[in-house]
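Colleague: quick check, what structure comes out for this input:
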Amino acid sequence: MKFIATSLLLLEAASSLSIPMSMGVGNSFGRTFRISTWGESHGGGVGVVLDGCPPRLEITREEIQKDLDRRRPGQSRITTPRNEADAVEILSGLNPENITIGTPIAMLVRNKDQRSTDYLDNDMKVAYRPSHADATYDAKYGVRAIAGGGRSSARETIGRVAAGAIARKILHKYNGIEILGYVSKVQDIETKNVDHDTFTVEDVDKNIVRCPDEEVAEKMLERIDEIRTTGNSIGGVVTCIARNVPAGLGGPVFDKLEADLAKACMSIPAAKGFEVGSGFEGTLLSGKEHNDEFYIDPETGATRTKTNRSGGIQGGISNGENIVIKVAFKPTSTIGQKQGTVTRDGQEVELRGKGRHDPCVLPRAIPMVEAMVALTLVDHVMMQVAQCELFPNEAPMELQPNPMGTTAHREGGPAVFAAESKPDKAVSQRVDEE
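Modeller: Here you go, the predicted structure:
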């Protein structure tokens, strides 16, 4: 009753101040490029409604299906054997020539191989799976979608990946932006031999672990197989790179680009950690060791950084270098070994998970991470264009900042800047910070 009374007081206060108040229910993401996903693991289907997609963009079903095929179950022995084609249906938002018309795009994937009896005809219908969302969903809503975990299932991410495929195309047309993820760590087996400037999706997909370092990938596969045969599960890390991102995306103070990327990636099922650039390892360095020194690219005349420990983001705003993020994923909660738990009515029992589950979520998590990065970046691109590119900067060139990043070029070329610069003269600067 106290909670209800407090809520009513808040609503009354908002009303008296003429402040619109709405409840967030957690199924939508984005501001200018906005998605709302829907559906449950064992329902009739799952999907997404995408609002804010620019008109006059050609989108084919095959482009979207390509990303969904990388996410779907049943790909290999180290993924869930659930047999789903995940064939997407585009219900609205395109004309007969596959051109976006500016209205909401609705996409549906029907569930074909759900086996609700795996959950309903045994103790899983009353007992909470340890470390799963069963108990917390029940605590929140007071009712359970037992089969497959309902909305807590990774099957919900189908809508994100479908919308992310459209975001990916927009980003590529806007500035040649590429988003590529790979498995960089499985438990303690890690690769640091991937060139973030040159690796390709073909390099990633040439093995079922999706690690472009073949030697390390083989060790990862052995570890996953070892765990899989015992009915257990393991976790690890997905690294994601965004290339050709222009400088200037993101904003102060609460809309920092890495803050929005963190929210996006941490909303993925089983995600437990997020890093940008040097991440936690950067805390071991001094400022001198960690700072990315600037220089002038001799070919383009643009401002660049000699290193990229910032991960392409400084002060919450992209600096034009590769955006580098890492997302840590926990081991799959549902396992085939006995664990202690409780039932819905508070009885202590033992539970062995049934059903079909990934022994390691990482290979299928890559398109999920890529999708959330794409959705975040296209949202920030559209906000940047709306706020800062609505009117062109017509100030004389000498009063404009030197362009930044891998895709930037200085008007007149680097020779103009070279004649103006004096690299042998040190600049002294006093900065008083809080």
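Colleague: please count neighbours and contacts with C-alpha atoms only from this point.
Modeller: Noted.
Colleague: any buried residues in the strand or helix carrying residue 12, and which?
Modeller: Using DSSP states H and E, residue 12 falls within helix 2-16. Buried residues in helix 2-16, counted by 16 or more other CA atoms under 10 Å: residue 11.
Colleague: now the helices for the stretch 101-250 of the chain?
Modeller: Using DSSP state H, counting those that start in this stretch, the helices of the stretch 101-250 of the chain run over residues 117-120, 134-141, 157-175, 201-205, 214-228.
Colleague: another for comparison:
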Amino acid sequence: MPGNSFGKIFRVTTFGESHGPLVGVVIDGVPAGLPISEDDINYELFFRRPGGFFVSPRRELDKARIVSGVFNGKSTGAPITIIVENVDVDSRYYESIKYTPRPGHADLPYIFRYGFDNWDYRGGGRASGRETVARVIAGAIAKKLLMLLNTQIAGCIESLGWIRIDREITFLDALKSRCRKTRACREDYDSIFQNVLETIINEGDSIGAIVRVVVDGVPKGLGEPVFDKLKADLAKAIMSIPGVIGFELGIGFEATRKRGSEVSDELVVINNEIRWKHNFYGGILGGISTGEQIVFKCAFKPTSSIRKPIKTIDLRTLEEAMITVEGRHDPCIGIRGVAVVEAMTAITLVDHAMRSGLIPSTKLSQKDVEIIENGWKRYRSLCQHGEESP
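Modeller: Down below sits the predicted model:
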């Protein structure tokens, strides 16, 4: 199955299925000398872990185990392999619906491509959101490397269904969403989102969400002209996440309702540095980073697996059938999806930073390591967590 890898220098390959023994990732291109611990990885995994409030009740511990590429607590320059065991697998329900593909899922497209006999129908198999564990693992390492550039990434829920936070959202607003059960961008919306989710859960339904990401401390000049534009690679990275159906950079589609004179971002000088006055286009122009904050949004569709009866086709008879999806699913996949979006953003930025020579591709100096470790400590201390924090 091709298409399991992403990146050119910082290259990530994921493996494993939802109901298999484990999921994992191989990360190639990590320079030697980077301090990496399982605690570093688990810190990031905590924010996409199931079994909490308003997410899938599947009880996975999501504890990372490093099996190659790290010695004495530091990367060796060899490919790094990290796995997470699946400990709460229950495939019984999927036996009853393997001949009735779930609408809105990848079931039927996978059958079309690989054949029914080769399709892993247990929990979506390779197409399951469980695969994103591997992305968050790779994202944790990417985030550590970005500390060398003082680049930090924060995501949050900007809208849940029909409720939208229409006020300005800063980097710190987004980062503090980690403290909230719904990942709301603003504290006063957390309880509002919770009330909506409780209603959705009681009705056996699901709801979509829009995730906003703000990247602070972006170096100037990231991105390649034409086909490897930074915005193009970011869009591919985000759109590859299960459940994502839209990507919007800066003011996005709003620009189509404006005149050119209204959105022609003015150049200004601030502290002897050329800046953009409004950053309308999300920190990327011509596919190359401007040094302003990268700001984008992505849309997660409502979870396709719901308890309400839904019509499908029985593959044995080609007749209509009704199914009710009774597995363990998120009422809103966008909540845990925030961590995945952050991870894919970090992976993309690190790859481009290494291609630009801003992050060493062979080995880190002792000074590099000190900068990274100090930045990582500051990053983890920016948000104070509650009792359920890592």
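Colleague: superposed, how do the two chains score by TM?
Modeller: The TM-score (TM-score structural alignment, normalised by the length of the second structure) is 0.89; 357 aligned residues with a CA RMSD of 1.5 Å.
Colleague: out of the helices of the stretch 101-250 of the first structure, nearest to residue 54 of the first structure?
Modeller: Closest to residue 54 of the first structure of the helices of the stretch 101-250 of the first structure is helix 157-175 (CA to CA; 8.5 Å).
Colleague: residues touching that closest one, excluding its own?
Modeller: 35, 37-38, 46-48, 50, 57, 59, 63-65, 67-68, 71, 107-109, 177-179, 244-246, 268, 367-368, 370-372, 374-375, 377-378 (CA atoms under 8 Å, 6 or more residues apart in numbering).
Colleague: check stretch 78-94 of the second structure too.
Modeller: 18-30, 32, 58-70, 121-123, 133-134, 137, 326-327.
Colleague: going through these, which ones are buried?
Modeller: Buried members of these, counted by 16+ other CA under 10 Å: 18-20, 22-30, 32, 58, 60-66, 69-70, 121-123, 133-134, 137, 327.
Colleague: out of these, which sit inside strands?
Modeller: Mapping those onto strands (DSSP state E) picks out 22, 23, 24, 25, 26, 27, 28, 65, 66, 70.
Colleague: check the contacts of helix 157-175 of the first structure for burial and list the buried ones.
Modeller: Neighbour-count burial (16+ other CA under 10 Å) is assigned, among those, to 35, 37-38, 46-48, 50, 57, 59, 64-65, 67-68, 71, 107-109, 177-179, 244-246, 268, 367-368, 370-372, 374-375, 377-378.
Colleague: those in strands, which ones?
Modeller: If you go by DSSP E, these have 35, 37, 38, 46, 47, 48, 50, 107, 108, 109, 178, 179 in strands.
Colleague: nearest residue to the last one in space, please, no chain neighbours.
Modeller: This means residue 179 of the first structure. Among residues not flanking residue 179 of the first structure along the chain, residue 242 sits closest, at 4.4 Å (CA to CA, 6 or more residues apart in numbering).
Colleague: which ones are touching that neighbour?
Modeller: Counting by CA under 8 Å, 6+ apart, residue 242 of the first structure touches 177, 178, 179, 180, 322, 323, 324.
Colleague: which residue of the second structure is paired with it in the alignment?
Modeller: Matched to the second structure by TM-score structural alignment, residue 242 of the first structure sits across from residue 215.
Colleague: so stretch 286-298 of the second structure corresponds to what in the first structure?
Modeller: Using TM-score structural alignment, the partner range for stretch 286-298 of the second structure is residues 315-327.
Colleague: could you do stretch 11-28 of the second structure as well?
Modeller: So stretch 11-28 of the second structure sits over residues 34-51 in the first structure, by TM-score structural alignment.
Colleague: show the end-to-end separation of the matching stretch, please.
Modeller: 5 Å (CA to CA, to the nearest Å).
Colleague: what residues does it touch?
Modeller: Applying CA under 8 Å, 6+ apart, the contact partners of stretch 34-51 of the first structure are 27-29, 33, 52, 103-111, 114-116, 147-151, 153-156, 158-160, 162-163, 379.
Colleague: mind running it again at 7 Å?
Modeller: The contact list for stretch 34-51 of the first structure, computed with CA atoms under 7 Å, 6 or more residues apart in numbering, reads 27-29, 33, 52, 103-111, 114, 116, 147-151, 153, 155-156, 158-159, 163.
Colleague: distance to residue 293 of the first structure added to the helices of the stretch 101-250 of the first structure, as TSV?
Modeller: Output for the helices of the stretch 101-250 of the first structure, formatted as TSV (distance: least, CA to CA, whole Å):
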stretch	distance to residue 293 of the first structure
helix 117-120	56
helix 134-141	46
helix 157-175	25
helix 201-205	30
helix 214-228	32
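Colleague: just name the most buried of these.
Modeller: Of those, the one with the most neighbours on average (mean count of other CA atoms under 10 Å) is helix 157-175, at a mean of 23.
Colleague: and the angle from it to strand 45-51?
Modeller: Helix 157-175 of the first structure and strand 45-51 are oriented at 30 degrees to each other (axes from the mean of the first three to the mean of the last three CA atoms, to 10 degrees).
Colleague: and helix 157-175 of the first structure, how far from the chain's centre?
Modeller: Relative to its chain's centre, helix 157-175 of the first structure lies at 11 Å (CA atoms, centre = their mean, to the nearest Å).
Colleague: cool, stretch 37-53 of the second structure as well?
Modeller: Per CA atoms, centre = their mean, the centroid offset for stretch 37-53 of the second structure relative to its chain is 13 Å.
Colleague: and stretch 227-235 of the first structure, by the same measure?
Modeller: 25 Å.
Colleague: quick check: buried residues in it?
Modeller: Buried residues in stretch 227-235 of the first structure (16+ other CA under 10 Å): 228, 232, 233, 234, 235.
Colleague: how close does the spatially closest residue to the last one that is not a sequence neighbour sit to residue 362 of the first structure?
Modeller: On the basis of CA to CA, 6+ apart, the spatially nearest residue to residue 235 of the first structure that is not a chain neighbour turns out to be residue 331, at 4.2 Å. With the distance defined as CA to CA, residue 331 of the first structure ends up 9 Å from residue 362 of the first structure.
Colleague: looking at these two, which has the bigger crowd around it?
Modeller: When neighbours are counted by other CA atoms under 10 Å, residue 331 of the first structure and residue 362 differ, and residue 362 comes out ahead with 32 against 21.
Colleague: residue in the second structure matching that one?
Modeller: By TM-score structural alignment, residue 362 of the first structure lines up with residue 334.
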